[in-house]
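Undergrad: sequence first, predicted model second:
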Amino acid sequence: MRDVRGAVEADPMDGYAWDGDQWWTPESVREWWRDRKRILEYLRDQVREWERYDRWIPDQRAVEGALDFAAYIAGGTDSGSLETDLRIYLYWLQERRSPSPADRLPEL
């Protein structure tokens, strides 16, 4: 989390803007989820290219990040799964509040 916060503070283009809820809708989240295979294919195809970057730039770890992200999309890691996180986000988009443990999460 410290690294993400550092990236937000250092981002000169405001790429980590806090306006995602203005652009994402339940329909667009579901559409992205249905098309996630395309992201997994992209990550797989880029690993060889990113292996070169990892050799050139110490501590780059692009391949490690790509593989971690692919695992997160594909079904989960020790820190959770994208499917669960997107269902929580869908709840937020629909209800404008975080779900409680008793709330039923929407389907993707």
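TA: On my side now, so go ahead. Numbers count the residues shown, from 1 in each chain.
Undergrad: all contacts plus neighbour counts: C-alpha atoms, from now on.
TA: Will do.
Undergrad: who are the packing partners of the longest helix anywhere in the chain?
TA: Secondary structure of the chain per DSSP state H: the longest helix is helix 36-56. Counting contacts by 3 or more CA pairs under 8 Å, 6 or more residues apart in numbering; DSSP states H and E, helix 36-56 packs against helix 62-74.
Undergrad: also this one, for the comparison:
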Amino acid sequence: MTYWDPIPALAALEPDPFLPEGPWSGRWQERNWRNVPGPFYGADTDTCLTGRLHAPDLVLYEDEYAQEFVYRQPRNPAEVADLFMAACEEAFGGYGHDGDLHWTPDLVRDWWRDRGRVREWAMGVGWGAWATSGSGWQHDAAAGARGYVTYIDRGLGDYLRGYAFRLAEGRPARPGESLPELGA
């Protein structure tokens, strides 16, 4: 699998006239540790529970304050548009799109080595109190957390290998090129 760069698709979107500087004022230093490596991340977001309304396959809520984070990077232009809408709806402008300036192949490998922490968190949300809650948003977020566990177990490693290549080489891998290992 080759890495698909979502940033050109983002550049093609019409800017929101109410957000002349765009919705991307999230700070890397404030990003949520649950964000999957990639260009997009949730940092100091609000707690209004709007992210999954627009990007349910990309955004989750953390369990303490329901702040938003990106658990899957966009895989096509439609998903970039969904994440853009989630970022536009987020009142604090807490999403960032400059992850490529900060992630390195070594940091991606470090995140992968520590994925058990993220997986354990997602297991607790996906099969814990939110899963049996009568609250619609908690039930939906629990389903998203279960999807995150599945992604960690199947697919995320391949994505991260492609992303690490992209970070190291400045371009996606060509068919047949070796991708870097992530470690255990």
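TA: Sure thing, it's come through. Remember, predicted model here, so these are calculated numbers, not experimental data.
Undergrad: so which bits of the longest helix of structure 1 are buried?
TA: Using 16 or more other CA atoms under 10 Å as the burial criterion, the residues of helix 36-56 of structure 1 that qualify are 40, 43, 47, 50, 53.
Undergrad: surely the last one touches A62?
TA: This means Y53 of structure 1. Yes - using CA atoms under 8 Å, Y53 of structure 1 is in contact with A62, at 7.4 Å.
Undergrad: which of the buried residues of helix 36-56 of structure 1 sits closest to W32 of structure 1?
TA: Distance to W32 of structure 1 across the buried residues of helix 36-56 of structure 1 (CA to CA) is lowest for L40, with 12.1 Å.
Undergrad: which residues touch whatever residue of structure 2 lines up with that closest one?
TA: By TM-score structural alignment, L40 of structure 1 lines up with R119 in structure 2. R119 of structure 2 is in contact with 148-149, 152, counting by CA atoms under 8 Å, 6 or more residues apart in numbering.
Undergrad: related to what we said a few turns ago, tell me the two of the buried residues of helix 36-56 of structure 1 that are most distant?
TA: L40 and Y53 (19.6 Å).
Undergrad: how close does the residue in structure 1 sticking out farthest from the centre get to P101 of structure 1?
TA: The C-alpha centroid of structure 1 is most remote from W56, which lies 25.9 Å away (CA atoms, centre = their mean). Going from W56 of structure 1 to P101 of structure 1 by CA to CA, to the nearest Å gives 46 Å.
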